[in-house]
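> Using only what follows, build the 3D model:
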Amino acid sequence: MMTGRNLSFTLAGLLVSFSCLAQVPSSTTSDSLLTYLRTHASTDTTYVRVMDKVIYTRIYQKADYARADSMSRQMADVANRLNDWFGVVRAYRNRGMVSYLTANYEQALGHFKKTLDVAEQHNLPPSVIYGALGNVAVGYEKVGNDPMVLQTALKAIQLQEQYNLRPRVPTTHRLVGGTLVKLGKIQQALPYYREAGVIFRENGDLRGIAIFENQLGDLYNDIKQPQRALPHFQECLKLGKQLHFELLQFDALDGLATSLRMLNKPGEGLPYAQRALQIAQKEHNKLAISTIYATIATLYQAKKEYVQAEDYLKKALALAEENDYKDERKKFVQQMADLYGEQNKYHLAYAFQLKKNKQVDSATTVRTNAEVQRLVAKYETEKKEAQIKLLQQETLLRRQEAERTRFMLIGSVLLLLLGVAASAWLLNRSKLRRLEEAQTLRKQIAHDLHDEVGSTLSSISLLSGMVNGLIAQNRPEQVERAIQKINTDARQILESIDEIIWTINPGNDSLHRIALRLQEYAQPLMESKGIEFRFTVDASLDQFPVPMEVRRNLYLIGKEAINNLIKYSQATQAVLRFEYQNEQLKILIEDNGKGFEPDPSSQRTGQTSMHQRAQAIGGHLAVQSAPGQGTRLQLVVNP
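A predicted model of the protein is given here:
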């Protein structure tokens, strides 16, 4: 969802990734380009390039989005006819930008995917594919598909590193960092944010540096550290003034106001918010105006000045509804419900909460109401017909009542007894099955806790008892080693419990989640050993749920193989690939290390355990290796 604090950042992230764009034409140049289009036929690629520059001007100088989209459609047709695949990519890129800037993110993602499809299908240079991947990742971010953000952005980063592409784009690192923050993995996110800052400075991009400072401020606000956010927003504001970048100044001022509200200083935040409102009104940016109205409302709410808060929030909501800013509208409605709730106006809070929860659009509602009316009318008709039939049947029953009463009574009793018996049998069977499943799960959790946690806790207990004696004996070196061992064991317990919780969590019951979990486990280990790591996963795997036991064994096999690779292979390159082919899941882990001579009778490196786990889930594990020729491990399973 686009907020006031990232209006300039998201736009700049896309612009940077479009490294193939030409410089912005001047007004004189733009006029001459239009003259060229009017006086020349669309018979060569030069015509397509000129169209691209004119469209660029329409988007970024004149904000004429409707005309830019129309010309981009024409540009795509001409480029397709000329087999100018670079031109086709640029045309769909422009259409994606128009959709993006008009907050139609689903449509923008579709256009960005088209640029990637064309670039890959026609083997365009890696730099073009790199930029397309970055924009697809931004599209996934806007529609809230976090797994695909990570997959696409990491793929772009790997491509850049593989071909040493320059200039690098900071967008992909920022996306990975931002997604990890949303998943609560702050420490894993920080290196990606730092690398994004390095890239901005590496490119000598003062504008990018300023935007990055704003993003860092947002990050610290998101993790509830507003005091650390303030200097970043202040630096962003200074650079925004130096660059005469109004939207960036707006973002910084909005961020400062938000930070001060979080620090319980809403009075100090109001002047910043009012300055941001002046900029938004000067730029005639309705999205920014609605956003800063909402920020001002939160400041007045923090000051307990509810009348002003309600007034500004109503203005924000009215703008969002008028311009169909769907994400902002949902956020402001929720904010309104919270505001009324804080004032104990529960009837109003309830009304807005219902409005927030109602996700069906008006067209669907109309269709639903019409369907309801049709069903009601049908029901009334059928009810009347049933009443007529019932009267007829009652007349007939009266005539036969004497003969049938006894037989009906006997039959009803028998049917009732049979129904009770069948219901009892089914209920007991269902309860037994649920008890068996619960017992199996409890045994599995107990077994895992005993094996993976119990022995380590015993070790910590023994070491803790030793420390006091070592301190009394004045043996500091042994004390330090014992404490380090306790720290190591404690981390191991945390990792084991995290894996157990992940395994039993039904939200992880998909092959795609297993793949991402293994990548998350392998990436830092590979980096620590300087191994170039490539990870690919078939996106369709998200459609396949798997039972807990299968998921657990798949993960442990992959984890064991990765540990073996790290410990023994001495590799410089490694691949982890998840594929779905011919209704079979194939997991490949391959390296270019020193290899070994396979020995079926050997118990080395946990191979026996991996084979047993593969058999337990009906799979087949094949290990291929030879001295000096690396190792290839492939697991094939029918999900």
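> use CA for all of it now, contacts and neighbours both
Noted.
> And the host helix or strand of W502, what's buried?
In this structure, W502 sits in helix 476-504 according to DSSP states H and E. Residues of helix 476-504 classed as buried: 479, 482, 486, 489-490, 493, 496-497, 499-500, 502-504 (neighbour count, 16 or more other CA atoms under 10 Å).
> same question, stretch 128-148
For stretch 128-148, a neighbour-count test (16+ other CA under 10 Å) marks 128-142, 146-148 as buried.
> Where helices are concerned, which of those count?
In helices, defined here by DSSP state H, the members of the buried residues of stretch 128-148 are 128-142, 146-148.
> Now the second one, please; I'll put the structures next to each other:
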Amino acid sequence: MDSLKKVLITAPDTTKIKILNYFSEVMVDVSPAKAIEHAREALKIALELKSKKSEALALHNIGNGYYNLADYKTALSYYIKSLNIKEALGGNKKGLLVSLGSIGNVFLDQHKPDEAYRYLNQALQIAKEIKHKTGTASALIAIGTVYSEKKNFEKALDYDFQALKIFEETNNADAVATCYNNIADAYQDLKDNKKARFYVNKALAIYEKEGNVYGMALALNNLGSFNEKTGNWKRALEYYKKGLDQAKKIGANDRILASYKGISASYKKLGQFKEALAVNELYQQMNDSIYNTESSKQIAEMQARFDTEKKAREIDLLTKDKKIKENELATQRLISGSIAVGGLLVLLLAIMAIRAYVQKRKISNELAVKNEKIENAYNIIEDQHNDIKGSIRYAKRLQEAILPTVAFNKTFSGNAFVLYRPKDIVSGDFYWIEEITTQTQNKILFAAVDCTGHGVPGAFMSIVGHNLLNQAVNEHGKTKPSDILDEINIGLSETLRQSIEDSAVKDGMDIALCSLDKQGDKYLLQFAGANNPVWIVKADQPSTLIEIKGDKYPIGVFLGEELHKFNNHEIELVKGDTLYVFTDGFADQFGGKKGKKYKYKPLQQLILSIQSETMVRQHDILNRALIEWKSDLEQVDDVLIIGVRV
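Sure, this is the predicted structure:
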């Protein structure tokens, strides 16, 4: 997406619309508010260009954003506007299929299965007519939900399994997971808990693999529901809380509502009535905002107005058709009169009519060819979008494979934490650990690294940096932090073919690297840093924080600069002292009431205030503080904090 953002600056308006709509489609399950923002920008340009097809797509994408925010009234208004334009344009049955399916889903979430079925069945017939597999499967799974609403769970399962078969054939992982989730719901309602739990766990595994936050919230809430129905209220509470955490990440109000309801019920059954009441109040407030009577009335009015306008258009077409027929009759009378006057005039009129017909036929054929080209171009863009998304998700799995999560937990055994929140699907930040045990030394090396950029470019740099750290220690035998930084400084320059003479690009890394060596009852800490420091909180009471700053230059060779040597710092630690290394993402995050940066001083104060907590609890406090500070604003950079208690 970063590369497309650069293209967006200089691209022509027609290309900008495509890119902005693509951004909206990618972000809708991750940040619905951001998806709405991109689609509104596309709509503005489409209106300026008077491009009705682009306007319809942008309106539909805005509707998708509001749908994921559970603002069903606003979502429906945009879906109907989009559908009206598509019907007026004619010919784009794929577009009609998408709009009808989305409107049907709104009525499903409003618990109006009969209205939902009317739109979804239209969508299904169009999908079958144009042989659109994904559209057919999407309509089938939605109709399955209609039958679940009507308590006909056997028929719901029939539709769900039909949809599952098609989605598996088209390798649509997210949709397969949704099918599993709906199948689990049906089996649960049929009291077959074993099958229900089997399918919801399959759904959760796919959602986690694909990074689908909305899906994870859905599946976790379902697991809470299953445990609730089997009387395991404590386990149910755990799943509902996990579902709530995921739903809050993207503001998915319908999932948040389901989590609140389950948490309140679980607290009540566990005898924690005060907590149950507090969560129930949150549930009632959100439930009123989503499903209030006025909103339902307005949705019904929109549906009635849409049906009335559609009937008016049909009457208008019939009136025009009648006038055309009357004109044809008048023309026939004129021709008959003309025959009586003279055959020559009849012949002349016939020639003119034939010529007009040929011209009309030619124009019709040209329009058909243009429509086919437009449809092909749309399909190409859609395929490219899917390829790019798939490639980025694969890159995420590669990057996760190099992160030493298991080794980190094994080495520190609960006396440490890693707070790791990438800005995008993949990250430019990474953490690293290596334990060195020989006859002469027993050291633990660990580092927090911030590579140039974030997203895909940053991820590439992180893999380079990870390999260079391993080479410096495992192949070149470096264990002193400053020596390791000097080694990877040279290695990075060689890998990227940078030199003082020919490099004008600053590709590099900021890093905080520590070495812990236990010596009796004390520990020797060695530290070297490129731009980033280490914070040490002493075990004394009251707690004090010591900052050891890194050198003020990064890893990497840049034009006009010399290859610097890094300084090594040593300090003795005692049991109970705590170390923190980090990148700049937390401190640089915008948020709060004034939308300003968090900054380092408040972060130091926060860390000092939580020293009495366990390291696991410290992770949760820092994570919650970041989420609350950021609120609805976009995350500006990758976030990484490592805490270690000796």
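> TM between them?
Comparison of the two superposed chains (TM-score structural alignment, normalised by the length of the first structure) gives a TM-score of 0.42, and 307 aligned residues with a CA RMSD of 3.9 Å.
> quick one on the thing from earlier: next helix or strand past the helix holding W502 of the first structure?
Downstream of helix 476-504 of the first structure, the first helix or strand assigned by DSSP H and E is helix 511-528.
> rewinding a little: closest one to L101 of the first structure out of the buried residues of helix 476-504 of the first structure, please.
Distance to L101 of the first structure across these (CA to CA) is lowest for W502, with 38.3 Å.
> So which residues of the second structure form strands?
Counting by DSSP state E, the second structure has strands at residues 416-421, 429-437, 442-451, 509-519, 522-530, 534-537, 545-548, 569-574, 578-582, 590-591, 596-597, 639-645.
> Mean neighbour count and distance to L348 of the second structure for those strands - can I get that in JSON lines?
Below are these laid out as JSON lines (neighbours: other CA atoms under 10 Å; distance: least, CA to CA, whole Å):
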{"stretch": "strand 416-421", "mean neighbour count": "20", "distance to L348 of the second structure": "79"}
{"stretch": "strand 429-437", "mean neighbour count": "20", "distance to L348 of the second structure": "80"}
{"stretch": "strand 442-451", "mean neighbour count": "22", "distance to L348 of the second structure": "80"}
{"stretch": "strand 509-519", "mean neighbour count": "22", "distance to L348 of the second structure": "83"}
{"stretch": "strand 522-530", "mean neighbour count": "22", "distance to L348 of the second structure": "90"}
{"stretch": "strand 534-537", "mean neighbour count": "20", "distance to L348 of the second structure": "95"}
{"stretch": "strand 545-548", "mean neighbour count": "14", "distance to L348 of the second structure": "98"}
{"stretch": "strand 569-574", "mean neighbour count": "16", "distance to L348 of the second structure": "102"}
{"stretch": "strand 578-582", "mean neighbour count": "24", "distance to L348 of the second structure": "88"}
{"stretch": "strand 590-591", "mean neighbour count": "21", "distance to L348 of the second structure": "77"}
{"stretch": "strand 596-597", "mean neighbour count": "14", "distance to L348 of the second structure": "79"}
{"stretch": "strand 639-645", "mean neighbour count": "21", "distance to L348 of the second structure": "81"}
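> Dump the ones you listed into TSV; add distance to D174 of the second structure as well.
Formatted as TSV, the strands of the second structure follow (distance: least, CA to CA, whole Å):
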stretch	distance to D174 of the second structure
strand 416-421	22
strand 429-437	27
strand 442-451	31
strand 509-519	35
strand 522-530	41
strand 534-537	41
strand 545-548	46
strand 569-574	49
strand 578-582	34
strand 590-591	32
strand 596-597	35
strand 639-645	27
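> now for those strands, which one comes closest to D486 of the second structure?
Nearest of these (CA to CA): strand 522-530, 10.0 Å.
> Can you check what angle separates that closest one from strand 569-574?
Relative orientation of strand 522-530 of the second structure and strand 569-574, computed by axes from the mean of the first three to the mean of the last three CA atoms, to 10 degrees: 150 degrees.
> Against which helices or strands is strand 522-530 of the second structure packed?
Judged by 3 or more CA pairs under 8 Å, 6 or more residues apart in numbering; DSSP states H and E, strand 522-530 of the second structure is in contact with helix 481-495, strand 509-519, strand 569-574.
> list the helices and strands the first one packs on?
Okay, so that is helix 481-495 of the second structure. In terms of contacts (3+ CA pairs under 8 Å, 6+ apart), helix 481-495 of the second structure is packed against helix 455-470, strand 509-519, strand 522-530.
> where's A294 of the first structure, which helix or strand?
Using DSSP H and E, the element containing A294 of the first structure is helix 286-302.
> S70 of the first structure too?
S70 of the first structure belongs to helix 65-81 when assigned by DSSP H and E.
> quick revisit: counting contacts, what elements does the helix holding A294 of the first structure pack onto?
Secondary-structure packing of helix 286-302 of the first structure (3+ CA pairs under 8 Å, 6+ apart): helix 246-262, helix 266-283, helix 306-322, helix 326-342.
> buried stuff in the longest one?
Residues of helix 266-283 of the first structure classed as buried: P266, G269, L270, Y272, A273, Q274, A276, L277, I279, A280 (neighbour count, 16+ other CA under 10 Å).
> Figure out how far it is from the centre of its chain.
32 Å (CA atoms, centre = their mean, to the nearest Å).
> Any chance you could list what contacts that helix?
The contact list for helix 266-283 of the first structure, computed with CA atoms under 8 Å, 6 or more residues apart in numbering, reads 246-247, 249-251, 253-254, 256-261, 286, 288-289, 292-293, 295-296, 299-300, 302-303.
> Alright, that wraps it up for me.
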